[in-house]
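[1] Output the structure for:
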Amino acid sequence: MTPARPGPPSTVTVVGIGADGWPGLPEPSRAALRRAEILIGGPRQLDLLPPECAGERVAWPSPLRPAVPRLLAEHAGRRVAVLASGDPMFYGIGRALAEEGAEPRVLPHPSSVSYAAARLGWPLEDVEVVTLVGRPAARLAAALHEGRRLLVLSADAGTPAQIAALLRDRGFGPSRMRVLEQLGGDRERTGTETTADDWERTQPPGDPLNVVAVVCRRAPDTLRLGAVPGLPDEAYEHDGQLTKRHIRAATLGALAPAPGELLWDIGGGSGSIAVEWLRTHPACRAVTVERDPVRAERILRNAERLGVPGLRVVTGAAPAALAGLPTPDAVFVGGGLTAPALLDTCWAALPPGGRLVANTVTLESEALLAGAYRRHGGELVRLAVSHAVPVGGFTGWRQAMPVTQWAVRKPVTPLPGADR
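    Predicted coordinates for the structure are as follows:
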């Protein structure tokens, strides 16, 4: 039997709708919803439509994202309207539809973030937006800096309490919080401001459709974490296997993370290199490979504590544990350099233009790096750090073990005669 051929693609219009429902929609959005043969959205959004929107109503299943291609295929050739909260292209369904090749026509509505900034009088360009819809609350920790204004998109009515608990746990209990509910609708409520420390005592549960405004305030005894690599060593739980602060900053400088790039961190230890790679930009990705299960669990705790719970940890020994991992943009080798073929495997995995950085403190591994430097070029440096310490009634220098670092970029065009 000849398999059925798919029908022509759907005509998909994505309509942003706010808490004000049908009355708040402009005429082009209303017209698109009246014309639609299929209306797809959440139950709350579909209930906002009047009877004159006569198309078949289809509620999104859960989980939503895997259902997108199936629903598009089921309704191929028909006029489909998809409802989205606020601006469909701002943490909305518009992105998923575009990534599935639907090429939707998008009719946006003011987002809850725009409404919140307007109600608070906050310039939107000075505000950091963090969504916790379908994401762990721990990711908020990476945005906590003294005086920073945050708008947090809530998953439900319980999210504000989770935010307050996280702020207290991370030493930001004095932060000011306000919950803004049903923005733009007739049940809008901007709430009263309080601190994360006082949240449970002063704030009852509220509406599930809410945005949380936070003005960050760090408690006086809280460790200060900056926005660039080189966090204090005290920020990490570790057993001594930790790339120390100054070497870590130099290593991240050599790795040169950029938005969207993927790092392999081999011999993760405490996970500090991968954690600080991820903290440079929300779009960065990282996989840490660590053979010790105890350390692997510790890496996960550090990642959650420092606001990058998306760090993937692979428990196993490299190079075998590297099989099947997605292609990296950069590789850091912080341990296991003497494992047979490890460096060659990492080099082969890199695409043209990818970066590799390896650190060592042993003569045996240093010899391997010297050989790799002769074959592939790059930069071979020795990093030495000394700390001032008491010497009797005076002060002197105590030098840490020097670190040999090889940093190299894989050529886009192979070097003549290079051993690849």
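
[2] Please count neighbours and contacts with C-alpha atoms only from this point.
    OK.

[3] Tell me how many other residues surround the spatially closest residue to R298 that is not a sequence neighbour.
    In this structure, R298 finds its nearest non-sequential neighbour in S270, 6.4 Å apart by CA to CA, 6 or more residues apart in numbering. Number of residues near S270 (other CA atoms under 10 Å) recorded here: 27.

[4] I figured S270 hits R301, correct?
    No. Using CA atoms under 8 Å as the test, S270 is too far from R301 to be in contact (9.3 Å).

[5] Now for these two: what residues contact both?
    With CA atoms under 8 Å, 6 or more residues apart in numbering applied, the contact sets of S270 and R301 do not overlap.

[6] secondary structure class for the residue nearest to R298?
    Three-state assignment for S270 (DSSP: H, G, I helix; E, B strand; the rest coil): coil.

[7] roughly how far is stretch 327-341 from the heart of the chain?
    24 Å (CA atoms, centre = their mean, to the nearest Å).

[8] ends of that stretch, how far apart?
    Taking CA to CA, to the nearest Å, stretch 327-341 runs 18 Å from one end to the other.

[9] That one: which residues count as buried?
    By neighbour count with 16 or more other CA atoms under 10 Å, stretch 327-341 contains the buried residues P328, D329, A330, V331, F332, V333, G334, G335, G336, L337.

[10] Contacts made by it with the rest, please.
    Residues contacting stretch 327-341 (CA under 8 Å, 6+ apart): 255, 261-268, 318-319, 342-343, 346, 349-351, 353-360, 364-365, 368.

[11] before we go on, could you also do this sequence so I can check it against the first one:
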Amino acid sequence: MAEAPWLTIIGLGEDGPDGLTGASRAALDAAEFVMGPPRHLDLLGPVSAETIAWPVPFADGIPRLMNLRGRRVVVLASGDPFWFGAGSVLVRDLPPGEWTAMPGRSTFSLAAARLGWPLEATHCLGLHAAPLTRLRPILAPAVRVLVLLRDGAAAGELAQWLVDQGFGKTRLHLLESLGGPRERRRVTTAADFALDDVTHPVCAGLEIAGQGRVLPLAAGRADDWFDHNGQITKRPVRALTLSALAPTPGAHLWDIGAGSGSIGIEWLLAGRDLTVSAIESDPARAARLTGNAARLGVGHRLTLIEGRAPEALSGLPVPAAVFVGGGLSQALLETLWLLIPLGARLVANAVTLESEALLSLWHADRGGELYRIELAEASALGRKRGWKSAYPIVQWSVVR
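    You can find the predicted model right below:
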């Protein structure tokens, strides 16, 4: 018979032990050690086990927990530990048989119950340890968002950030200590926020309103969403390139010669579980790239590698797609063909005659699709208008 799990993760609400199930109480009674943040230990009250306050930063507590492996240990977490909670981190390196979890009522469920919002139609974000910019891709009038915040001060920071984005009319529902005796709910707008006594734990319900700029869902966002020095894959070409890259759920992209990062960032905006390794050798462009990704709320899913391909490709996650926007050469294509797995998609854009000739040879040898993209934009020509042509782009895309 298999041994019982040594680790039990219990979701504790603001009502403390009153909200525990019989199974949770039994696990606590059998525990030799109880670990948790000081606030949770205070909510729990006296127990027979030895209590250990989880340290700050959070990562410092993992080795201490692992040192207790094989003993009876309970770890306290907020509400549902596996919904923007600590659960996934705690069990990341443990096989299923070593742990069990007993979730409580999640803050999101309690907030939705107070506000009457359908959770399936509400964005839920945990921003207690993440920047407010994670909200940027979903800011649009009439959108509803539930946000877990770091502390009371973060509520004021959120309000000011919404004002700065042009969404000062957003209605804020401040929900404090949900489910416990200190529960409190107050309503204001971002522009009128003047509360200085918001207490932790706090969840904010946002009904987005205002005239702020909305980030479109379709690929090919306007160039001015990105900080750049003029060297950027222009909007129409970017849309065609993203179509050729064909992002799919969970896919990883190598963005070679990433520049301002517009291709990689558009890739990340296509899905919340997409990731990018961006290779860029110029420090100024690399700084713009990371700044753009952070401002548009996707910086946590982009890894910058400062260097040149193919040398900089060593040790990167296996890609589902590769984009070559700079540094195109015979040596690079040969290396990529050896590195990328079967089924991976390779897309390269060329402007110079030499690069065009190279892509033409690879297309003839390896197949795929080869396009010549020519664009012209109406512009002033004296007192009338005429067509101003951009340099044509040759694009080769192929599945390995």
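
[12] so which of the buried residues of stretch 327-341 of structure 1 would you say is closest to P232 of structure 1?
    Within the buried residues of stretch 327-341 of structure 1, proximity to P232 of structure 1 (CA to CA) peaks at G334, which comes in at 18.6 Å.

[13] What lines up with the closest one in structure 2?
    Aligning on TM-score structural alignment places G334 of structure 1 opposite G325 in structure 2.

[14] Now do the contacts for the counterpart of R217 of structure 1 in structure 2.
    Superposed on structure 2 with TM-score structural alignment, R217 of structure 1 falls opposite A209. By CA under 8 Å, 6+ apart, the contact set of A209 of structure 2 is A140, P141, A142, F167, G168, K169, T170, R171.

[15] and in structure 1, which of the residues you listed remain?
    Among the contacts of A209 of structure 2, the ones whose aligned partners also touch in structure 1 (both residues aligned by TM-score structural alignment, their matches' CA atoms under 8 Å) are A140, P141, A142, F167, G168, K169, T170, R171.

[16] Need the nearest residue in space to the last one, chain neighbours excluded.
    The spatial neighbour of R171 of structure 2 that comes closest, neighbours along the chain excluded (CA to CA, 6+ apart), is T189 at 4.4 Å.

[17] Let's verify the residue positioned nearest the centre of structure 1: helix, strand, or coil?
    The centroid of structure 1 falls nearest to P282 when counting by CA atoms, centre = their mean (3.9 Å). Judged by three-state DSSP, the three-state class of P282 of structure 1 is coil.

[18] Could you do the one 4 residues further on as well?
    A286 of structure 1 carries the three-state label strand when classified by three-state DSSP.

[19] corresponding residue for it in structure 2?
    In structure 2, A286 of structure 1 lands on V276 (TM-score structural alignment).

[20] burial measure for its match, as a count.
    28.

[21] residue contacts, it?
    H252, L253, W254, D255, G264, W267, L268, R301, L302, T303.

[22] And the helices in the stretch 151-300 of structure 2?
    152-164, 235-245, 262-269, 283-295 (DSSP state H, counting those that start in this stretch).

[23] Of the contacts of V276 of structure 2, which are reproduced in structure 1?
    Kept across both, from those, using both residues aligned by TM-score structural alignment, their matches' CA under 8 Å: H252, L253, W254, D255, G264, W267, L268, L302, T303.

[24] ok, A258 of structure 2 touching E280?
    Yes. The pair A258 of structure 2 / E280 is scored as a contact, 5.4 Å apart, by CA under 8 Å.

[25] now K244 of structure 1: how far from D233 of structure 1?
    6 Å.

[26] before we move on, what about A274 of structure 1?
    14 Å.

[27] Those two: which is more packed in?
    Using other CA under 10 Å as the criterion, A274 of structure 1 and D233 rank with A274 on top: 28 against 15.

[28] ok so, going back, tell me which two of the kept ones among the contacts of V276 of structure 2 sit farthest apart.
    W267 and T303 (13.2 Å).

[29] These two: which is more packed in?
    W267 (27 against 15).

[30] Provide a list of residues in contact with the equivalent of the more buried one over in structure 1.
    If you follow W267 of structure 2 across to structure 1 using TM-score structural alignment, you land on W277. Neighbour list for W277 of structure 1: P229, L252, P257, L263, C284, R285, A286 [criterion: CA under 8 Å, 6+ apart].

[31] Can I get these in a markdown table including distance to V130 of structure 1?
    Shown next, in a markdown table, are these (distance: CA to CA, whole Å):
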| residue | distance to V130 of structure 1 |
| --- | --- |
| P229 | 21 |
| L252 | 25 |
| P257 | 21 |
| L263 | 23 |
| C284 | 15 |
| R285 | 17 |
| A286 | 20 |
